[in-house]
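>>> missing the sequence, but the structure's below:
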């Protein structure tokens, strides 16, 4: 595609403006997609977890990944690997729901390894999430239902 015709954001960076489905897959221009998760939002840890849980429960793990990515990019340096690991869990579920068992499994395991050293910050159920990710990765053999497989992020309802 000609560079002059590429979709660009307000800062002039290349940014695909195609609508996306609930799993983040691009749809044809003009199709009705789901609302995109705004990028670069600074949230508290509690708000990040609540927003991501709402998106996971709605079967939108790609969008939950975007929330975690914001937390990893805007949060304290000491917590970056935690949020990065949570983002990998969400995008691992995204790939699993899309039917990419190998890629989904790798990301789930990578995310589980990345968060496993944390001791339940913000009531995040690290042990439960790690077990969930490893269990899901072990049984992937085709597309999964993102809603049915959505994990609980915290030990607090």
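All right, it came through fine. Bear in mind the structure is a predicted one, so any value in this text is a computation, not a measurement. Numbers count the residues shown, from 1 in each chain.
>>> Going by C-alpha atoms from here, please, whenever you check contacts or count neighbours.
Will do.
>>> show me what contacts residue 151?
56, 129, 132 (C-alpha atoms under 8 Å, 6 or more residues apart in numbering).
>>> what secondary structure does it sit in?
Reducing the assignment at residue 151 to three states with DSSP: H, G, I helix; E, B strand; the rest coil gives coil.
>>> State the distance from it to residue 2.
Taking C-alpha to C-alpha, to the nearest Å as the measure, residue 151 and residue 2 are separated by 42 Å.
>>> following the strand or helix carrying residue 95, which helix or strand shows up next?
Taking DSSP states H and E as the criterion, residue 95 maps to helix 80-98. Remark: after helix 80-98, the chain's next helix or strand is helix 101-115, criterion DSSP H and E.
>>> The structure to be compared is supplied as follows:
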């Protein structure tokens, strides 16, 4: 569908909100319309914490950190207020892996550090078996290593363990 001037009209959902319906690759990069992308995660799915962590881990292990971030973002937005920073931090860590695999070292380092900072307050009593201490150490080590890496690492090679 084209707008006046030949530009493509914005994709919209049933409520008229802008939604990008372009297919995406495994790292969440938009592909041209008509190309075959990977299956996208459904949005605004409310899952139990155990299910969110299992699905995010499955996606991280499959080299799809962008999609894992979407699952964790749903948990962040739908979870109890007391856990929102935990889920937000986990989503930020997944975005950090996404940036690293895309070759955006500066973005990766920023998101890894931000995510580790967001989850750090939960280290004393980590909810849902999340390995807060291990994830913090993993994020710090990866943030130190990435700037000197000769090439962008594969996303599946970077996948952290979310639970201890």
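Nice, I can see it. Model, not experiment: these values are computed from the prediction.
>>> still on that earlier bit, output the residue interval of structure 2 matched by the helix holding residue 95 of structure 1.
Under TM-score structural alignment, the alignment places helix 80-98 of structure 1 onto residues 84-102 of structure 2.
>>> Mind reading off the mean deviation between the matching stretch and structure 1?
Here stretch 84-102 of structure 2, set against structure 1 after superposition, deviates by a mean of 0.3 Å using mean C-alpha distance after the TM-score superposition for structure 1.
>>> Give me the contact list for that stretch.
Identification of contacts with stretch 84-102 of structure 2 by C-alpha under 8 Å, 6+ apart yields 27, 60, 64-66, 68-70, 72-73, 75-77, 105, 107-112, 114-119, 122, 139, 146, 152-155, 158-159.
>>> I'd like the distance between the alignment partner in structure 2 of residue 146 of structure 1 and residue 54 of structure 2.
In the superposition onto structure 2, residue 146 of structure 1 corresponds to residue 155 when matched by TM-score structural alignment. When C-alpha to C-alpha is the yardstick, residue 155 of structure 2 and residue 54 of structure 2 sit 17 Å from each other.
>>> and what of residue 91 of structure 2?
To residue 54 of structure 2, residue 91 of structure 2 is 14 Å away according to C-alpha to C-alpha.
>>> Can you pick out the residue with more neighbours from the two?
Ranked by neighbour count (other C-alpha atoms under 10 Å), residue 91 of structure 2 and residue 54 place residue 91 first, with 28 against 16.
>>> residues in contact with the residue lying closest to that one once chain neighbours are set aside?
Closest residue to residue 91 of structure 2 apart from its sequence neighbours, by C-alpha to C-alpha, 6 or more residues apart in numbering: residue 69 at 4.6 Å. Contacts of residue 69 of structure 2 were listed using C-alpha under 8 Å, 6+ apart, and they are 56, 90, 91, 92, 94, 95.
>>> burial measure for residue 12 of structure 2, as a count.
Residues near residue 12 of structure 2, counting by other C-alpha under 10 Å: 12.
>>> and if you look at residue 100 of structure 1?
Taking other C-alpha under 10 Å as the definition, residue 100 of structure 1 ends up with a neighbour count of 18.
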